[in-house]
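Novice: Model the following, please.
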Amino acid sequence: MFSRLAVVPHPPLLVPELVSGAAPETEPVRAETLAAARALASHSADWVAVGVDPSGPREVADVAGGFTGFGVDVPVALSEGATAVDDDLPLPALVAGWLRGRVGARSVRVHLVPPDLPPDECAALGARLAGAPALLVLGDGSPRHGELAVGRSDERAGPFDEAVHRALAAADVDALRALDPGLAAELGAQGRAAWQVAAGVPGAWRCARSAFRAPFGVGYHWAVWEA
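Specialist: Predicted structure coming up:
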């Protein structure tokens, strides 16, 4: 049974080599994410992760890859001894592997789910995953905040991500389950499916830490839950 859960975003800007001269500007996002990952690693060296990608549903584990597709060959591995190579690992798996290596965890097994996975199927997957002590949940909020919005700004992005932040800060699984998939899709908040998988994990949760930022027009959420 999971007894600790960490929610983090997965933008490429987490990796310093990918942002070069912008590394100082992106450091607050990186620091929050690494702090949440360290909290997970201090609890267990072996993680289960869930992230959102159109290639889901599928599972990836015990492979290596890299960020070559993002412009720089930064290698990552999903386990310490991984020798098989997957050159097409999606971003959530790459970030999960990068975090694993940065904080010294031993392995991470990544479950990828499609962005349109219905809430009841998200909850069912969360229930099925509850067999390991540590869960890493990767997902970004809306990219439509303010003047730096990706594409166009949307006044609904603020209330949506504030509702997500309140739910994560309160470990309110009912509020997470109630998130509207249609609204999330309109706002580009693909993390919705991963958060609703987390909401389906059995347990009496409390939130040990949480944060929300939208420094580049994208909503980034962090939380650490303990059973």
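Novice: all contacts plus neighbour counts: C-alpha atoms, from now on.
Specialist: Noted.
Novice: Tell me how far the residue nearest to residue 212 when sequence neighbours are not counted lies from residue 141.
Specialist: Counting by CA to CA, 6 or more residues apart in numbering, residue 212 lies nearest to residue 221, which is 4.7 Å off, once chain neighbours are set aside. Here the criterion is CA to CA, to the nearest Å. By it, residue 221 lies 7 Å from residue 141.
Novice: about what we covered before: and the residue nearest to residue 212, which of the three is it?
Specialist: With DSSP: H, G, I helix; E, B strand; the rest coil as the basis, residue 221 sits in strand.
Novice: want to put them side by side, so please do this one too:
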Amino acid sequence: MSLTAAVVVPAAPALLPGIGGTADPLADLRERAAALVADTATAKGADRLVVVGSGTTTRVWPGDAPSGAARFTTGRVPEGALPTDLEIGRLLVPSGGGETLLHSVAADASPQECAALGATLAAGPSTLLVVVADGPATLTEKAPGHLQPDAAPFAEGLACALAAADTTALAALDPATCDRLWMRGRAALQVLAAATDGLAGELVAEESPFGVQYLLARWG
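Specialist: Below you'll find the model as predicted:
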């Protein structure tokens, strides 16, 4: 496999400047995520950096695609705007490096389709994979999906899988369960599972400020 390392960062829209208002509630998390990506890129020296996040379709996006952040404000989104996950990833990757590829995976892609994409990405040049993904958004009554009793143990299992670089656990994520728990990151994490093999895992941070599980992890 040519994937040298991977970083998992949250898919929180409020990571985009201006979306969270003047309070900028996720400023610290944004700084930590950007630092983690930059430090890993420097340490691993991969030939390219690939950002993977959920979208409506599975495709490659141009690096200069317009911002779609207006979907959270005015609603006037330009044609060809990046999916939110990829826009977050583009924000967090260091500028001036080597080749950067922005690749969405359809949010409803089957585990088999995700595995195929992961294998394709792993077959290319040495790669640092940046995976933009959240855990469940049903951890509290005020969470976007409200409270689901099994969300907390699910989130604990997901954190353990990322800490251990457990590709088997990620590959086994059930799409129906993830949809019920409002877990946006299932498809992207299953791409990660298929693209990597034999890497050591590290859970750098975990928090749930809005009833949504945000994770920072590094595999390498």
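Novice: TM-score for this pair?
Specialist: Here the TM-score for the pair of chains, by TM-score structural alignment, normalised by the length of the second structure, is 0.86; 211 aligned residues with a CA RMSD of 2.2 Å.
Novice: which one in the second structure is aligned with residue 48 of the first structure?
Specialist: Here residue 48 of the first structure is matched to residue 50 in the second structure, going by TM-score structural alignment.
Novice: what about its match, which SS state?
Specialist: Assigned with three-state DSSP, residue 50 of the second structure falls in the strand class.
Novice: Count the neighbours of the residue nearest to residue 212 of the first structure for me.
Specialist: When neighbours are defined as other CA atoms under 10 Å, residue 221 of the first structure has 28 of them.
Novice: and what of the one 5 residues further on?
Specialist: Here the neighbour count serves as a burial measure; for residue 226 of the first structure (other CA under 10 Å) it reads 18.
Novice: Quick check, the residue nearest to residue 212 of the first structure in contact with residue 215.
Specialist: No. Contact between residue 221 of the first structure and residue 215 fails when scored by CA atoms under 8 Å: they sit 11.6 Å apart.
Novice: which residues of the second structure fall in helices?
Specialist: Assigned by DSSP state H, the second structure shows helices spanning 27-44, 84-92, 111-122, 151-163, 167-171, 175-180, 186-195.
Novice: mind putting these in JSON lines, mean neighbour count and distance to residue 17 of the second structure included?
Specialist: Output for the helices of the second structure, formatted as JSON lines (neighbours: other CA atoms under 10 Å; distance: least, CA to CA, whole Å):
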{"stretch": "helix 27-44", "mean neighbour count": "17", "distance to residue 17 of the second structure": "8"}
{"stretch": "helix 84-92", "mean neighbour count": "24", "distance to residue 17 of the second structure": "9"}
{"stretch": "helix 111-122", "mean neighbour count": "20", "distance to residue 17 of the second structure": "30"}
{"stretch": "helix 151-163", "mean neighbour count": "19", "distance to residue 17 of the second structure": "26"}
{"stretch": "helix 167-171", "mean neighbour count": "18", "distance to residue 17 of the second structure": "30"}
{"stretch": "helix 175-180", "mean neighbour count": "15", "distance to residue 17 of the second structure": "27"}
{"stretch": "helix 186-195", "mean neighbour count": "28", "distance to residue 17 of the second structure": "23"}
